[in-house]
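just to be clear, the model below is a prediction. Sequence and coordinates:
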Amino acid sequence: MMLLKIDINKWFSWLNLGIKDPSTASAVEVLLQIAVICLIAFLFTFFLRKGITRVIGGMVRRTKTKWDDIFFEERVFQKIFNLIPPIFIDFAFKIVYGKWQHIELFHRFIVAWILVVAGFVIVAVLDAINRIYDSYPIAKDRPIKVFVQVIKIFVISAIIITIVSEFIGESPRNLLVGLGAFAAVLMLIFKDAILGFVAGVQLLANQMVRIGDWIVMPSNNANGTVLEINLYTVKVQNWDMTITTIPTYQLVSASFTNWRGME
């Protein structure tokens, strides 16, 4: 703790910018200490991540399984290391300024930082799982990208609600109850996601469309092979190599021709 104590008056007197107001000097001292703690945290994380990533990379290349390669390519391990700076800063600052009057507000920002980083880690894990699943033949008939995207939306929404509840001092449960009055607005915001999810489930459950099928949908100028089925759109590569993007729910609400049976 003594190492982080900074004599602001000496610093500014050396710069001929002496601060006479004690409150101003104290505020600047706190800001400088935050800067020093952040610098230490980021430098420590940088060198630790660089060293351990090399070790993990070497181990991944020596294994026969492809799962760890995909996790490494999606930078899951690297993103986990991003949790170190906020945790280190929060712990160090509580030691240095445990009785600071704004410590609780500072802690809330740190919690929000941790939640955002955790969200990126979860999204990277979901992307890796989707890539692993796509490497199996069953993924052609039953892709899971729609469900992965729904989980992403749920995770992001949960993180946003938790961050807001942390700052306003309410529990997430009470915040959700209060949001009940704005259900209509939320339905409007997530209309495409809800319609896409329902349509995606119907398409996959009834096997109406698979990746690799040749479909014709004149209303959307689509006449080619299905490349991708996700929560919002279905991508079709037409016979002339152009790409047509069709909203997922339109494949349920509108008519189209699937030439799979002619193969």
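Thanks, I have the structure now.

from here on, contacts and neighbour counts on C-alpha atoms
OK.

who are the contact partners of the closest residue to Ile243 other than its chain neighbours?
Nearest residue to Ile243, sequence neighbours excluded (CA to CA, 6 or more residues apart in numbering): Gln237, at 4.6 Å. Listed by CA atoms under 8 Å, 6 or more residues apart in numbering, the contact partners of Gln237 are 222-227, 243-244.

now do the buried residues in the top strand by length along the chain.
Assignment by DSSP state E gives strand 222-229 as the longest strand of the chain. Buried residues in strand 222-229, counting neighbours by 16 or more other CA atoms under 10 Å, are found at 222-229.

between the contacts of Gln237, which is closest to Leu43?
Leu227 (43.4 Å; CA to CA).

that closest one and Thr233 touch, don't they?
No. Contact criterion CA atoms under 8 Å: Leu227 and Thr233 do not qualify, at 10.7 Å.

helices or strands up against whatever helix or strand Arg49 lives in?
Assigned by DSSP states H and E, Arg49 belongs to helix 22-62. The contact analysis (3 or more CA pairs under 8 Å, 6 or more residues apart in numbering; DSSP states H and E) places helix 22-62 against helix 8-14, helix 67-73, helix 76-81, helix 84-96.

next, count neighbours for Arg54.
For Arg54, the neighbour count with other CA atoms under 10 Å is 11.

let's bring in a second one:
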Amino acid sequence: MIMTSHWIFDFLVDRGFSDSWAETINMLILLLIVLIVLFVFDYFLRKVIVGIFNRLSLLSKSKFDDLLVKNKVPRNIAHIIPVVVAYKAIPEIFRDFPNAEIFFSKTIEVFGIVLFLWVVRSLLNTFKDFLKSLASLRDKPIDSYIQVFMIFAWSIGLFYAFSIISGIELWKFLTALGTASAVIILVFKDTILGFVASIQVSINDMVRIGDWITFEKYGADGDVIEITLATVKVQNFDKTITTIPTYALISDSFKNWRGMDDSGGRRIKRALIIKQESIKFLTKESVEALKKIELIRNYLETRGKAINTFNSENEIDKSLLINGKNLTNVGVFRKYIDTYINAHSGINKDMTIMVRHLEPTPQGLPIEVYAFSSDKRWANYEYIMADIFDHLLAAIPYFELEGFELPSSANFKK
């Protein structure tokens, strides 16, 4: 290159060009030659390196090399050698223009830093995609950690670039930057909070990708589809997307339904409200009529014998039903519900099954069904619950009970 630059300069001077014009034309010709050489060199080098990686990816059974190609790691690496050659050629091209040499040298250095960051970003994206393909890490917030590394890499790269442009040594630049640490903390407050939160979320296993969470403060109710350094994306059941700050997961309260998914069933907790004025003791005739209901026939016979024995032994005056022991229509109905729930095919029999009274309200007496469906899928769960309560609502009149509902306009007309 030195001999070429002297030859061109000498040739131009011999042809009568002034030294200044000869130097300018010499610089432009050298610059054009270098640009053409670098362009051709970069093109062929990129083809060779990318081709080698493509062949290796086809021969290898691992997905990692496929992801390297997908994230353009070979392509970015191929650019490094032409940049180094260009940096080495700058002093010779601009040997007669020291200011331009300094400017272009710094430009190439800064571009080299950016190129290095591109390579780092491609590698980190490759690691992210590879780790997400592993079953044990698929639900971990990998994006958060990749973003932390990228922020750290970009910060160091920007500091170094500013140091090159300003001419200040890196350590002096960082020392001066330390005085502005309060401003930096304020600017990057959300990033710092998100970083700390993502670590706590991961360590404490609070949220995983794929978890169903309910976050009332942000109107989120759906599956977590992405966890990043700053935000958590939740796809609600109406297919809308809610974005939640990552640090909100540790500063506010939310509900994670993973425990239900991991368990053997999904909870059913719903009550029927019975009008209290319809509750009464059962007469012998009423008991005999209810014995036609197969699910409680054995219960009525066994329980009836025990009650009659108790009342006889204690000489209870049964001219009034309130005396002694008696069956009530609501008690028998509660037993019917319990028997029906235990016999239902959609209920997990290994988990809690309970039929209970809740505290009476101005509307009536709530009888709550507390059980777990064996099928946790939303549509099937709703079907099982509806099937149970369809039957129970229709069964209420058989026990001479009434369900409560607010009067309609038709009731007032009557």
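Okay, I see it. Note that this is a predicted model, so its numbers are computed, not measured.

follow-up on the earlier one: tell me which two of the buried residues of strand 222-229 of structure 1 sit farthest apart.
By the measure CA to CA, Asn223 and Ile229 form the most distant pair in those, at 15.6 Å.

in the stretch 301-414 of structure 2, which spans are helices?
Counting by DSSP state H, counting those that start in this stretch, residue ranges of the helices within the stretch 301-414 of structure 2 are 329-343, 378-395, 409-413.

which among the ones you listed is found nearest to Leu35 of structure 2?
helix 378-395 (63.0 Å).

mind checking how far that closest one is from the chain centre?
31 Å (CA atoms, centre = their mean, to the nearest Å).

same thing with stretch 21-29 of structure 2?
60 Å.

stretch 168-188 of structure 2 too?
On CA atoms, centre = their mean, the centre of stretch 168-188 of structure 2 falls 34 Å from the chain's centre.

try stretch 1-19 of structure 2
66 Å.

map Asn125 of structure 2 onto structure 1.
Residue pairing (TM-score structural alignment): Asn125 of structure 2 is matched to Asp127 of structure 1.

measure how buried Phe12 of structure 1 is and give me the count.
Using other CA under 10 Å, the number of residues around Phe12 of structure 1 comes to 13.

that should have said Phe254 of structure 2, apologies.
By other CA under 10 Å, neighbour count at Phe254 of structure 2 equals 16.

how about it, what does it touch?
213-216.

one more time with 7 Å, if that's ok
214-215 (CA atoms under 7 Å, 6 or more residues apart in numbering).

in structure 1, what residue corresponds to it?
Counting by TM-score structural alignment, Phe254 of structure 2 corresponds to Phe256 in structure 1.

ok, now how distant is that match from Ile194 of structure 1?
22 Å (CA to CA, to the nearest Å).

wait, a helix at Arg270 of structure 2?
No. Going by DSSP: H, G, I helix; E, B strand; the rest coil, the assignment for Arg270 of structure 2 is strand, not a helix.

so what's it up against?
368-369.

can you count the residues close to the closest residue to the match of Asn125 of structure 2 other than its chain neighbours?
Leaving aside its sequence neighbours, Asp127 of structure 1 sits nearest to Glu74 (CA to CA, 6+ apart; 7.3 Å). Residues near Glu74 of structure 1, counting by other CA under 10 Å, number 19.

which one is Asp338 of structure 2 nearest to, not counting chain neighbours?
Val355 is the one closest to Asp338 of structure 2 (CA to CA, 6+ apart), at 5.9 Å.

that neighbour and Ala371 touch, don't they?
No. Look at Val355 of structure 2 against Ala371 with CA atoms under 7 Å: they stay out of range, at 8.5 Å.

these two - which one has more neighbours?
Taking other CA under 10 Å, Val355 of structure 2 and Ala371 do not tie; Ala371 has more neighbours (23 against 19).
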